[in-house]
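Novice: Generate a structure from the sequence data that follows.
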Amino acid sequence: MKTMSRKLNLVELRSLIRRNQFTQSTSGFAPGHTQVNLVILPKAYAYDFLLFCQRNPKSCPLIEVTDIGSPVPKLTTPHADLRFDLPKYRIYKKGILAEEVHDIEAYWQEDLVSFLIGCSFTFEQALIDNGLSIRHIEEDRNVPMYITNIPCEPAGAFQGNLVVSMRPFLAADAIRAVEVTSRFPSVHGSPVHIGNPEQIGIHNLSQPDFGDTVTLKDGEIPVFWACGVTPQSVAMSSKPDLMITHAPGHMLITDVKDSHYSIL
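Specialist: This next block holds a predicted model:
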């Protein structure tokens, strides 16, 4: 589809998403509003996943957990409906990606519990405000994401490896990026790795596991942040009967302002 203007206001953007007329990555859209990852599981798996998030706060910082059977995130976006208000969803069945859809009405069950997880898109505006360029926004692409060799702390039915998102910077800018993102611990915070990707099991930056490749210019180094796509790697490893997630980069945009999650 045709790329949408990032000048859309939040009301316009939500209306387009609800009507399936906006299906691209939400990075760079609705600046100032917190974006979140989504995981939806049957109640039978909910406690184990809650424990998994508690044990892995860097990759799965919890923003909100819904009531059982409710598609409404009452605390962050009370007028939203999680069945319709993300641009794209993924359906995992026993660890296999079964389908990618634009709404999940056909999959909704009365025993489902939804988890909203912090997203690194939240601190991108802060990086921009500090004079740092975000390559995937410049190139109108989704952020590149990679499955690492770093194991998450297992919990109950859930285990798997950390997923990271990558943004390239010159060395001096990478230091500033660490300083800026450290102010946002509720949305992944500071990077988990800087430099040599092979040290964390990434052998080819041009082949991300999720998202799109971006240009790495001369003198730049890759900077990696823990990513809320980690549960999708965990789904493939742990094979729950059903896990519904956002499609990588296609987030829920909440009513909450980014500044709410800054500690400074």
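Novice: Every contact and neighbour count from this point should use C-alpha atoms.
Specialist: Fine.
Novice: Let me see the residues that make contact with stretch 191-208.
Specialist: 144-150, 178, 181, 213-214, 221-226 (C-alpha atoms under 8 Å, 6 or more residues apart in numbering).
Novice: Give me the distance between the two termini of it.
Specialist: Criterion C-alpha to C-alpha, to the nearest Å; first-to-last residue distance in stretch 191-208 is 18 Å.
Novice: Mind listing what's buried along it?
Specialist: Within stretch 191-208, the residues scored as buried using 16 or more other C-alpha atoms under 10 Å are 191-194, 197, 200, 202, 205, 208.
Novice: what residues does stretch 223-230 touch?
Specialist: Residues outside stretch 223-230 that contact it (C-alpha under 8 Å, 6+ apart): 37, 58-60, 117-120, 145, 147, 161-169, 174, 188-195, 248.
Novice: Now restrict the residues you listed to buried residues only.
Specialist: Buried, going by 16+ other C-alpha under 10 Å: 37, 58-60, 117-120, 145, 147, 161-169, 174, 188-194, 248, out of those.
Novice: quick one more, to check against the first:
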Amino acid sequence: MTTSSAHTVRLNARKNDITFTSGLAPTYLQANLICLPSRYAQDFRLLCQRNPVPCPLLAESKSAGSFTELKSWMANITDSAIACDLDLRTDIPRYMVYKDSILVKFQCKDINEDWTEDHVGFLIGCSYSFENALAIAGLPPRHTIMKRNVPMYRTNIPLCPAGVFTGGTFVVSMRPYTLDQIDDVRSVTRPYVGTHGEPIAWGWDAVRALGIKNIDSPEWGDAPLTVDGKPFGLKTEENVVPVFWGCGVTPQEAVMRANLQGVVMAHAPGHMLVMDVKEDEVLDPN
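Specialist: Coordinates of the predicted model:
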């Protein structure tokens, strides 16, 4: 059995010994989780295919009810290589549970009582997976240095609808960078197409264009700060601007907008499943 740092993170999550996964098991892919009643699985699959930037589909339950065996949607990655000794119900630090589209459990430690033989789990790419590459390039995301959760925002960018999933919009994550760093940030993250790829927007004008009402009040994650701990929205840092990426919270938002019936489970934002797949195994060389 593997003794990789990714496996160790999963075991620690199972024992409730960790919370946020940003920065854990560097070089290993991290994934968002969403678990749906099987009657919605095909529509969700189609939603991911039509919206690959915010919803890059990495894997799903091999069959309805399976929380240990997954089918890979990643090129050149076999099913067995995704994650050994896996349990989708316990191997993420914190979960969210919705019943008839209403949040009923917030950051619970497992979903053992909520999972049924009718549920299908889906793994969606996470932007945490390129943060190690940014750090190696001398561009570490600020929230990782400050040991905070990345800020995430609801936007006005519509998703391409699929079946029951209509009315959803992009969710974006934000990392501040200076204007002269943006080209390098784009180059570093561009190959990570399975984990949202390069930024979709940047600059203070983008805040308004994306429909973000207050940069200091993200819908998920921690509020962004300047390097000296002041509210980021005060714009006190010369040439530092917000940079936005597609975010794997988008599928959760799409599920809530769809008013699905039954029990839906997901990761709590910032608490991911760490896979045995290495980042460089799924990079797009183009």
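Novice: Just the TM-score for the two chains, thanks.
Specialist: Overlay of the two chains. TM-score (TM-score structural alignment, normalised by the length of structure 1): 0.93; 256 aligned residues with a C-alpha RMSD of 1.4 Å.
Novice: among the buried ones among the contacts of stretch 223-230 of structure 1, which are in strands?
Specialist: 37, 117-118, 145, 147, 161-169, 193-194 (DSSP state E).
Novice: could the buried residues of stretch 191-208 of structure 1 go into CSV alongside distance to A80 of structure 1?
Specialist: Shown next, in CSV, are these (distance: C-alpha to C-alpha, whole Å):
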residue, distance to A80 of structure 1
P191, 31
V192, 32
H193, 35
I194, 37
P197, 38
I200, 37
I202, 37
L205, 36
P208, 31
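Novice: From the ones in strands among the buried ones among the contacts of stretch 223-230 of structure 1, pick the one nearest N130 of structure 1.
Specialist: F169 (13.1 Å; C-alpha to C-alpha).
Novice: What residue in structure 1 is paired with M272 of structure 2?
Specialist: Under the alignment (TM-score structural alignment), M272 of structure 2 maps onto M251 of structure 1.
Novice: quick one: its match and L86 touch, right?
Specialist: Yes. At 5.8 Å, M251 of structure 1 and L86 qualify as touching, with contact defined as C-alpha atoms under 8 Å.
Novice: neighbour-wise, which of the two wins?
Specialist: Legend: neighbour count by other C-alpha atoms under 10 Å for M251 of structure 1 and L86, higher for L86 (31 against 26).
Novice: In structure 2, what residue corresponds to that one?
Specialist: Superposed on structure 2 with TM-score structural alignment, L86 of structure 1 falls opposite I92.
Novice: was I right about its match contacting G270?
Specialist: No. Judged on C-alpha under 8 Å, I92 of structure 2 makes no contact with G270 at a distance of 10.1 Å.
Novice: In three-state terms, label the aligned residue in structure 2 for E198 of structure 1 for me.
Specialist: Aligned by TM-score structural alignment, E198 of structure 1 pairs with R208 of structure 2. Three-state assignment for R208 of structure 2 (DSSP: H, G, I helix; E, B strand; the rest coil): helix.
Novice: ok, so what distance separates R208 of structure 2 from H143 of structure 2?
Specialist: 22 Å.
Novice: now do L283 of structure 2
Specialist: Counting by C-alpha to C-alpha, the gap from L283 of structure 2 to H143 of structure 2 is 24 Å.
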